[in-house]
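Q: predicted model, plus sequence, below.
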Amino acid sequence: MKLFTIDEANVLLPELKQELYKLQVLIDDIDDRYLELQTIKAKHKLSPGTRGTMTDPYFEQESQLDFMRMEAELQISNFTRMGVLIKSISPGLLDFPAILEGKEVLLCWKQGEEQISHYHGWNEGFMGRRPYP
């Protein structure tokens, strides 16, 4: 497990903000396309003369969604490879494992904050966050 100092985590933050934004856009697109596909399927199911067709009319859309999901998983794994924990994609919450006063903690950043300035224990979560000394 990678451990960060607050300075190391803050240096990474601009890049992570950009990557998080790209991930959020992708997730929103996946959600929109999924809902659109479900609507199309529901309408198609109710249409007369749609029974007994041998081809899957949704194959292309479902394949695109699968590809987009794989892309999202890859983007998430990029955070993990860097040692950063994504606690929430939207709103963005990122945690950085660290040692503070001899204890394992998580430096935490919430989307909208300029820099990392808080931390919490591993079992406390966002509600237990405190200002970094």
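A: Received the coordinates, thanks. As the structure is a prediction and not an experimental result, all values here were calculated from the model.
Q: going forward, measure contacts between C-alpha atoms and count neighbours the same way
A: Noted.
Q: so the nearest residue to residue 17 once chain neighbours are set aside versus residue 40, what's the distance?
A: Distance criterion C-alpha to C-alpha, 6 or more residues apart in numbering; nearest residue to residue 17, sequence neighbours excluded, is residue 111 at 8.0 Å. Computed as C-alpha to C-alpha, to the nearest Å, the residue 111 to residue 40 distance reads 35 Å.
Q: next up, a structure to set beside the first:
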Amino acid sequence: MDWTMNLYDKDDGFKIFTLKEANALLPKIIEITEQTVMELEQIKQRLEVEKIVDEDEAYLHFESESNLILEEWAEHMVELGVYPKGYFTVDFKSPIPDTLFCWTYGEEKISHTHKIYQSFKDRIPINDENILGFEQSLN
């Protein structure tokens, strides 16, 4: 699936999540993300050993292996129906027009949102009862 095309279109194939559904999926997202972080730490440790022998080759190997691991993480996120937005941040299409629920690694629940034309730096805390109560799925 080419997840870089037509992001946020109504017919982009991504699920619309209520806040409750999105938070219910978080344990799986966190598990995959933590596994990915561990894999990256392991190849970083190998880099330290390998660069003693051949620093240039070690960095090339590290770059290609880390890119593959990060691409696999992004593919897992797409398979779960969420938009990978950098590493390790995901957006969930919400039932609220032009609005995404946003989560980043280290957060225990989805507590922020932003408009589809905004980025991570534009996130605002979810404190609107209308958003918190919007639990009817539109799928």
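A: Received it, and whenever you're ready, just let me know what you need. A quick note: this is a predicted structure, and the numbers were derived from the prediction, not measured.
Q: hang on, the earlier thing: neighbour count: residue 111 and residue 40 of structure 1, which is higher?
A: residue 111 (16 against 12; other C-alpha atoms under 10 Å).
Q: tell me the residue in structure 2 aligned with that one.
A: Counting by TM-score structural alignment, residue 111 of structure 1 corresponds to residue 105 in structure 2.
Q: for its match, give its distance to residue 56 of structure 2.
A: 31 Å.
Q: any idea which residue is closest to the centre of structure 2?
A: The centre of structure 2 sits closest to residue 90, judged by C-alpha atoms, centre = their mean, with a distance of 2.8 Å.
Q: alignment lookup: residue 24 of structure 2 to structure 1.
A: Using TM-score structural alignment, residue 24 of structure 2 lines up with residue 11 in structure 1.
Q: in structure 2, where's the longest helix?
A: Taking DSSP state H as the criterion, structure 2 has its longest helix at helix 19-53.
Q: how far apart are that one and its match in structure 1?
A: By mean C-alpha distance after the TM-score superposition for structure 1, the fitted helix 19-53 of structure 2 averages 1.5 Å away from its aligned residues in structure 1.
Q: which strands or helices does that helix pack on?
A: Here helix 19-53 of structure 2 touches helix 55-80, going by 3 or more C-alpha pairs under 8 Å, 6 or more residues apart in numbering; DSSP states H and E.
Q: residues in structure 1 aligned with the very next helix or strand once past the helix it packs on?
A: The helix or strand immediately downstream of helix 55-80 of structure 2 is strand 83-84, counting by DSSP states H and E. Aligning strand 83-84 of structure 2 against structure 1 (TM-score structural alignment) gives residues 85-86.
Q: how big is the offset of the matching stretch relative to structure 2?
A: Looks like 2.5 Å for stretch 85-86 of structure 1 (mean C-alpha distance after the TM-score superposition for structure 1).
Q: quick one: secondary structure of residue 97 of structure 1?
A: Three-state assignment for residue 97 of structure 1 (DSSP: H, G, I helix; E, B strand; the rest coil): strand.
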